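> below is the structure, and that's it, no one-letter string:
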């Protein structure tokens, strides 16, 4: 996801979000993940109409929207690494119930920072063979 030019370290990411995230990043993320815009909007908890309006008036996403997009990108990077950059398997995994998320589908929890973090932690546990 480095092609999105999203900062990796927390302080730079914070400053990037505060400066205002361009709504076009959602379109680019959908393209990178080979999925539709609506799905990425749902994952980030941002309506398509909001993204379209922000693009039309050339306004950045709100700070909370930018933070949600950042969390989704981090989680997608983790899941992509789990599936060796296979976007089809990644998107499929996001929509299956996960035991480590109490039976919730990862896609259901990505719209909050803590939900995205839970998905990232789950991926780490899977990669390290931790089942509990």
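Structure's in. What do you need? Note that the structure is predicted; figures quoted are calculated from it, not measured.

> contacts, neighbours, all on C-alpha from now
OK.

> going along the chain, name the strands of this structure.
Assigned by DSSP state E, the chain shows no strands.

> wait, what's in contact with the residue positioned nearest the centre of it?
Centroid-nearest residue in the chain: residue 72, 1.4 Å away (criterion: CA atoms, centre = their mean). Contact analysis of residue 72 by CA atoms under 8 Å, 6 or more residues apart in numbering lists 43-44, 110-111, 116.

> try this one next to it:
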């Protein structure tokens, strides 16, 4: 756990974000939203292979955990992405991907996924 905290504080490497983006087939706009950054900032990070700022690293770590949880529950990354991109009744019709840019939104999505995992459907 300490290692993760240190990584977040020092900045997660762009290469990790790039692998995550490719693994889930995310567009730059979605990654920018998750990180709270502009497309231009993403392009700069990618070109210079910079590390993310601590705040963006924290957002990335949180989003990565939710995506991985969804992939585990829905058994494939493709199914997870379909779920994350569709309005969910358990989120008052909100689209999970659209609310992962905030901590409260992330918590709501994680809570709903945990309920689904345990068979407690909203």
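Good, I have the coordinates. Here the structure is a predicted model, which is why all the values come from computation and not from measurement.

> returning to that earlier point: quick one: what's aligned to the residue nearest to the centre of the first structure in the second structure?
Matched by TM-score structural alignment, residue 72 of the first structure corresponds to residue 63 in the second structure.

> what of residue 117 of the first structure?
So, by TM-score structural alignment, residue 117 of the first structure is matched to residue 107.

> what's around its match, how many residues?
Burial of residue 107 of the second structure is recorded as 15 neighbouring residues (other CA atoms under 10 Å).

> likewise for the one 4 residues further on?
By other CA under 10 Å, 15 other residues sit near residue 111 of the second structure.

> same check, this time on residue 115 of the second structure
A total of 14 residues lie near residue 115 of the second structure under the criterion other CA under 10 Å.

> ok, residue 89 of the second structure to residue 122 of the second structure distance?
Taking CA to CA, to the nearest Å as the criterion, residue 89 of the second structure is separated from residue 122 of the second structure by 8 Å.

> need the contact list for residue 101 of the first structure.
Contacts of residue 101 of the first structure by CA under 8 Å, 6+ apart are 118-119, 122.

> need those residues in a markdown table (columns: distance to residue 30 of the first structure and neighbour count).
As requested, the contacts of residue 101 of the first structure are exported to a markdown table (distance: CA to CA, whole Å; neighbours: other CA atoms under 10 Å):
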| residue | distance to residue 30 of the first structure | neighbour count |
| --- | --- | --- |
| 118 | 22 | 18 |
| 119 | 19 | 27 |
| 122 | 23 | 22 |
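
> could you dump those to a markdown table with distance to residue 36 of the first structure?
Below are the contacts of residue 101 of the first structure laid out as a markdown table (distance: CA to CA, whole Å):
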| residue | distance to residue 36 of the first structure |
| --- | --- |
| 118 | 24 |
| 119 | 21 |
| 122 | 25 |
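
> in helices, which of those fall?
Counting by DSSP state H, those place 118-119, 122 in helices.

> residue 104 is in contact with residue 119 of the first structure, correct?
No - contact status for residue 119 of the first structure versus residue 104: not in contact, 10.4 Å apart, counting by CA atoms under 8 Å.

> pretty sure residue 69 of the second structure sits against residue 115.
No - at 11.8 Å, residue 69 of the second structure does not count as touching residue 115 under the criterion of CA under 8 Å.

> distance-wise, check the match of residue 72 of the first structure relative to residue 9 of the second structure.
16 Å.

> now the helices: where do they sit in the first structure?
Per DSSP H, the first structure carries helices over the ranges 10-19, 24-32, 37-44, 48-56, 63-82, 87-94, 106-109, 113-127.
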